[in-house]
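Asks: Predicted model and sequence below, questions to follow.
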Amino acid sequence: MNQEISKELIEKYLSGDDLAKEELALVEKALSDSGSSLSNEMAAMTSNGEWAAPLLGGIRYAGEQNLKKKLTQLADSMQQEGLLLDEDDITAWHKGRLSEAKTAIFQKRMAEDAQFAKVVANEKNLTDSLSQYGEKQLKSKIESARQSLQSEGFFEDTAALQQRGLGKIVHLGNRRKWLAIAAAAAVLLSAAIWIFLQRQPDAGKLFADNYQVYQDKISESIRSQLDEPGYAGNPVETEKWQEFLGAMKGYPNEVTALEAFLKKYPQEKIAHFYLGQAQLAKGQFELAQSNMEPLAHDADFEEQWPAKWYLALIYLKLGKLGPAKGLLDELKNSPNDFQSKAKKLYDQLY
């Protein structure tokens, strides 16, 4: 075999390792040239020289498959890192319409990439600015239409009409006034529709403005209770809560340990609560909902009000505005730590 087309070079090609441009050209030429030293050596390595061509084809195929595999792995890696997110994804995020899978990737990219977070913020600022500009333009058009109607005498006051013996009957004298009325109606209807659409709540932004990761408020309390004399004589309970403390070590970034704890102790409501919080922090909104819903409606659960508040935020993120408003109404009308926040958010949804 030609010294340049070495066994090591072929192995590098097959394994998908990066080759220098010159090395890659040598291998490709050798694979495509039936009279090359590589082809001759393949023939010499087999009992039948006819096997050389299939062997060369196999090498070429294996190299191509490794390259495709590496490209696929690279694409998957870029996807998980959020490097393939685009403007449509940013818009969907602001509107609360991004899929659960992409939401987790989006939040991770936001946390790790300051430049990306800035782009997301700028996109929102631009959208808000365009909305304000559109509203100003609409107001200008409405005022222009009003002035035009005024000049046509459309807004003659009642007193002037009564002086002419018309009472409350308004006689529209010509076709132009009817056209003016139609134009005004069209403008006002368009304005009403536009303003209505602009006042629809931006669920994604409202969620982002109100969501904060729920802090671990239970572990220290459990440690204190385990130190009390009463627990020393109850090894089963002691073991259970020690396992819970172990599962909480990764909170809120880890859900696996809490899931394992609940498989063993499925009735522990507080574990369901913190698992739901961890799932919410990871953007697993449907899973968080399934853990939080029973607790929000359980009057005996000590963290019922926090469960109601965070379930309302989950509903908001999922676009379930009706259930969200129902919970916020309860929160704003009852003494609890979330009362003022709930009232403000409730008002923003109307």
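Replies: That came through fine. This one's a predicted model, so the numbers in the text were calculated from it and none came from an experiment.

Asks: contacts and neighbour counts: CA atoms only from here.
Replies: Noted.

Asks: Tell me where the longest helix sits in this structure.
Replies: helix 114-151 (DSSP state H).

Asks: got the contact list for the most centrally placed residue in the chain?
Replies: Geometric centre of the chain, nearest residue: residue 103, 2.7 Å, by Cα atoms, centre = their mean. Shown in contact with residue 103 (Cα atoms under 8 Å, 6 or more residues apart in numbering): 93, 283.

Asks: separation between it and residue 318?
Replies: As defined by Cα to Cα, to the nearest Å, residue 103 lies at a distance of 11 Å from residue 318.

Asks: Next: residue 266.
Replies: 26 Å.

Asks: which of those two has more neighbours?
Replies: For residue 266 versus residue 318, the count of surrounding residues by other Cα atoms under 10 Å is larger for residue 318: 21 against 12.

Asks: my guess is the more buried one meets residue 285, correct?
Replies: Yes: the criterion here is Cα atoms under 8 Å, and residue 318 meets it with residue 285 at 7.5 Å.

Asks: Buried residues, the longest helix of the chain. List them.
Replies: Neighbour counts over helix 114-151 (16 or more other Cα atoms under 10 Å) mark 116, 117, 120, 123, 124, 135, 138, 142, 145, 146, 149 as buried.

Asks: Relative to residue 335, which of those residues is nearest.
Replies: When those are ranked by distance to residue 335 (Cα to Cα), residue 124 comes first, at 34.4 Å.

Asks: ok, structure two:
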Amino acid sequence: MEASEDYTTLFDQYLRGELDKAKVIEFENRLETDEHFLQQFNLHKETLEGIDQHFDEMLKSKLKVIEQEISHPTATSRPWVWWAIAAAVTLLLVSTFLLYAPRESIDDTFQAFYEPYPNIVNPSSRSLHSQSESWSVAYDARDYAFAMLAIEKELLLSPDSVDLLFYHGQAAMATNQLSKASGQLQVVLNRDSSRYTGPAIWYLSLIEFKQGRNEATKKYLDRLISGHSDYEDKAKELYAIINK
């Protein structure tokens, strides 16, 4: 991973979805294991939010000037002030769009489509291990961090449980651990005739989409459109957004 002086470029590339899959996995693993790296990343995001706010304030200021010019025009101001104001506002809008719109657009679209999968595990079919109920209760309560830990304990005893693997991936996704979620959902997807095949493909498409990998997203969406009617409409809708 890059030295500290290169963190800004690395952070920007991650936020814009410009890193390849291997680097995303490496980046997210480091966020989970390197406290200093996580602090630097959070500071970087806070700085970007401050810049964003600054752009907003500047834009409001320019718009106020326009309003004043409209209300109190002068003969000397008309020819060049309008051009200067228009150029300044255009520059601010373009700069803001280039810096933030792609990431915000991806995040907003992701949130519009994403909802953690409901807990459909029948209590009578759950493991009899003591942790099985605690992960289920935590998951239903949307305490995904606790649910994830409880499922990990269960997986030590039942490593081949498709239910546990799927919901471990769901809990990881809900806590924004996308590389871990992707790994578990891929395992589920490789199981033949799993009741979670369609959902796994859908959530994998969302993970790829959030990370800006549109071609990989489309491949998953194609599978849903051609073979999973429950997700066909949503897949087509997301596909249309990507192709805009």
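Replies: Ah, there it is. In this text the structure is predicted, and so the values were computed from the model without any measurement.

Asks: about what we covered before: name the residues of the helix or strand encompassing the residue nearest to the centre of structure 1 that come out as buried.
Replies: Taking DSSP states H and E as the definition, residue 103 of structure 1 sits inside helix 100-112. By 16+ other Cα under 10 Å, the buried positions in helix 100-112 of structure 1 come out as 102, 103, 104, 105, 106, 107, 108, 109, 110.

Asks: ok, now how distant is the third one from residue 111 of structure 1?
Replies: Distance, residue 104 of structure 1 to residue 111 of structure 1, using Cα to Cα: 11 Å.

Asks: Repeat that for residue 9 of structure 1.
Replies: From residue 9 of structure 1 to residue 111 of structure 1 the distance is 42 Å (Cα to Cα).

Asks: again with residue 306 of structure 1
Replies: 25 Å.

Asks: Also residue 237 of structure 1?
Replies: 39 Å.

Asks: Just the closest of the buried residues of helix 114-151 of structure 1 to residue 243 of structure 1, please.
Replies: Checking the buried residues of helix 114-151 of structure 1 one by one against residue 243 of structure 1 (Cα to Cα), the nearest turns out to be residue 117, at 37.5 Å.

Asks: OK, contacts around that closest one?
Replies: Residue 117 of structure 1 makes contacts with 109, 110, 111, as judged by Cα under 8 Å, 6+ apart.

Asks: how does it look with 10 Å?
Replies: 106, 107, 109, 110, 111, 123 (Cα atoms under 10 Å, 6 or more residues apart in numbering).

Asks: Just send the residues you listed back as CSV, with distance to residue 345 of structure 1 too.
Replies: Putting the contacts of residue 117 of structure 1 into CSV (distance: Cα to Cα, whole Å) gives the following:
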residue, distance to residue 345 of structure 1
106, 24
107, 22
109, 27
110, 24
111, 25
123, 23
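
Asks: Taking the residues you listed together, which two end up most distant?
Replies: 111 and 123 (16.9 Å).

Asks: mind listing what's buried in stretch 239-252 of structure 1?
Replies: By 16+ other Cα under 10 Å, the buried positions in stretch 239-252 of structure 1 come out as 241, 242, 244, 245, 247, 248, 251, 252.

Asks: and what of stretch 33-43 of structure 2?
Replies: 37, 38, 40, 41.

Asks: What strand or helix carries the closest residue to residue 104 of structure 1 other than its chain neighbours?
Replies: Using Cα to Cα, 6 or more residues apart in numbering and skipping the chain neighbours, the partner closest in space to residue 104 of structure 1 is residue 283 (5.0 Å). Assignment of secondary structure by DSSP H and E places residue 283 of structure 1 within no helix or strand.

Asks: can you give me the strands for the stretch 251-350 of structure 1?
Replies: Secondary structure of the stretch 251-350 of structure 1 by DSSP state E, counting those that start in this stretch: no strands are present.

Asks: For it, which segments count as helices?
Replies: Remark: helices assigned in the stretch 251-350 of structure 1 by DSSP state H, counting those that start in this stretch are 256-264, 269-281, 285-296, 304-317, 321-332, 339-348.
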